[in-house]
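J.: pasted the sequence and its predicted model underneath.
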Amino acid sequence: MRIALGLATMGGLLCASAAQAEMAIALVSPGIYRGPAPQCADDYRQLSRLGVQTVLDVRSFRRRQRERECACLKSYGIAYLNVPVSFRPQRDGSAERALRVLRDAERRPIYIHCEYGRDRSGLIVGLYRVRCEGWSLRAAYCEMKRFGFNSRLRGLERYFWECARR
């Protein structure tokens, strides 16, 4: 079976228009969403339809992608913040900076992402669950794993277990 795809472009981004599934966005709490990095015009439209006011990108590399994302979001009237979270957040306080942004009600509705929406964003959402919503460490960690958190990223996992209750 052959499927024809129509392609749309925006800011140099190609996207399969009709046949592509929507970006996997999950509601964390009222006004807070999480998922992967937006890749194409359809993804930016989806964020706009949700009423997202701010996108929090916690990737620590890929400068050109960040610049492109910032320009695309601006065209939809969505603010872009990059708070790079390293894979060793104990050393640089990066996870705490990202969590402060996520907690800021003035920036909501907010969408947090890293590259795939699993590891760095999973850590920040896990910290939010424990510190702001009173979740147990175990419940928050189970949710992190359900969203694909990679426990082999020892720096992120260690930070969660050692620092979530601060």
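T.: Now that the structure is in, tell me what you want to look at.

J.: going forward, measure contacts and count neighbours with C-alpha atoms only.
T.: Will do.

J.: enumerate every residue touching the spatially most central residue of the chain.
T.: For the chain, residue 113 is the residue whose C-alpha lies nearest the centre (C-alpha atoms, centre = their mean; 1.2 Å). Applying C-alpha atoms under 8 Å, 6 or more residues apart in numbering, we find residue 113 in contact with 34-37, 55-59, 120-121.

J.: next up, a structure to set beside the first:
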Amino acid sequence: MAMLSGKGQFWVCLVVVSLALQATAVCGDTARKLNVPGVPRFMQITPHLYRGGQPTEEGFRSLARMGIGIVIDVRFSRKRERDLVTRLGMQYVPMHWFCPFPKDKVFERFLLLLRRNPTTKVFIHCRLGDDRTGMMIAAYRMAEQGWTAQQAWQEMKASGFAPWHHLACPGLAHYEKEFPERYRTKKAFQELRLPDSKKEASADQ
């Protein structure tokens, strides 16, 4: 087996380090688990994006004290939650869908909302904070942060998506796997793919 010269070894090491740094840049921004009273499975995704399970009334008060500006509910719209969130000074945004049947349009709405509110703290929840919420965050990771489907899937599992979810949400794993291709090709995401869509979204504020 031929040995590399000192110069060759240097360039090999440089490539390896470069690839490692790129991987860290993509996956370094992993979710942080935080203890927030009244909010199960609470995690910080970015300084402006948070996730969790169904908050109690105390939980919504905790979110308001944290400075959350928008609460996204992927469950059925409930007047009591809407009224409480509004009374606490936050905006209530329903984005309902069934976990066995993910719809591109819901994810398009979610991603557009985040782009149009880049400095607003957003909290998204379902009932348990692991399946539907996990898929929404996975979509954000892939569309906005350049994660691969495998990287986003690993985070979904680490954040609570367990084997039994494959029975409750049989189509979710497949949708997650094919999301990068759907994002590149489906009409629902056309606006998000426009080169200047981020600038235009910011200009709308």
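T.: Good, I have the coordinates. Predicted model, so just to flag it, every value in this text is computed and none were measured.

J.: in ChimeraX, select just the buried ones from the contacts of residue 113 of the first structure.
T.: In ChimeraX syntax, the buried subset of the contacts of residue 113 of the first structure is picked out as below (16 or more other C-alpha atoms under 10 Å):
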select :34,35,36,37,55,56,57,58,59,120,121
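
J.: save the contacts of residue 113 of the first structure as a markdown table, and put in distance to residue 163 of the first structure too.
T.: As requested, these are exported to a markdown table (distance: C-alpha to C-alpha, whole Å):
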| residue | distance to residue 163 of the first structure |
| --- | --- |
| 34 | 21 |
| 35 | 23 |
| 36 | 24 |
| 37 | 26 |
| 55 | 25 |
| 56 | 21 |
| 57 | 21 |
| 58 | 18 |
| 59 | 20 |
| 120 | 15 |
| 121 | 16 |
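
J.: which members of the contacts of residue 113 of the first structure are the farthest-apart pair?
T.: Maximum pairwise distance among the contacts of residue 113 of the first structure (C-alpha to C-alpha): 14.5 Å, between 55 and 120.

J.: to which residue of the second structure is residue 81 of the first structure aligned?
T.: The equivalent of residue 81 of the first structure in the second structure is residue 93 (alignment by TM-score structural alignment).

J.: what secondary structure does its match sit in?
T.: strand (DSSP: H, G, I helix; E, B strand; the rest coil).

J.: ok, back up a step: a markdown table for the contacts of residue 113 of the first structure, including distance to residue 148 of the first structure and secondary structure?
T.: Formatted as a markdown table, the contacts of residue 113 of the first structure follow (distance: C-alpha to C-alpha, whole Å; DSSP: H, G, I helix; E, B strand; the rest coil):
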| residue | distance to residue 148 of the first structure | secondary structure |
| --- | --- | --- |
| 34 | 13 | strand |
| 35 | 11 | strand |
| 36 | 11 | coil |
| 37 | 15 | coil |
| 55 | 21 | strand |
| 56 | 19 | strand |
| 57 | 18 | strand |
| 58 | 16 | coil |
| 59 | 16 | coil |
| 120 | 11 | helix |
| 121 | 11 | helix |
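
J.: gap between residue 158 of the second structure and residue 83 of the second structure?
T.: Remark: distance between residue 158 of the second structure and residue 83 of the second structure (C-alpha to C-alpha, to the nearest Å) = 33 Å.

J.: returning to what we had before: with adjacent residues omitted, what lies nearest to the match of residue 81 of the first structure?
T.: Of all residues not flanking residue 93 of the second structure in the chain, residue 72 sits nearest, at 4.8 Å (C-alpha to C-alpha, 6 or more residues apart in numbering).

J.: ok, the one you found touching residue 122?
T.: Yes: Residue 72 of the second structure lies in contact with residue 122 (C-alpha atoms under 8 Å); the separation is 7.4 Å.

J.: and for those two, which residues touch both?
T.: If you check residue 72 of the second structure and residue 122 against C-alpha under 8 Å, 6+ apart, no residue is contacted by both.

J.: wait, the match of residue 81 of the first structure touches residue 75, no?
T.: No: look at residue 93 of the second structure against residue 75 with C-alpha under 8 Å: they stay out of range, at 10.6 Å.
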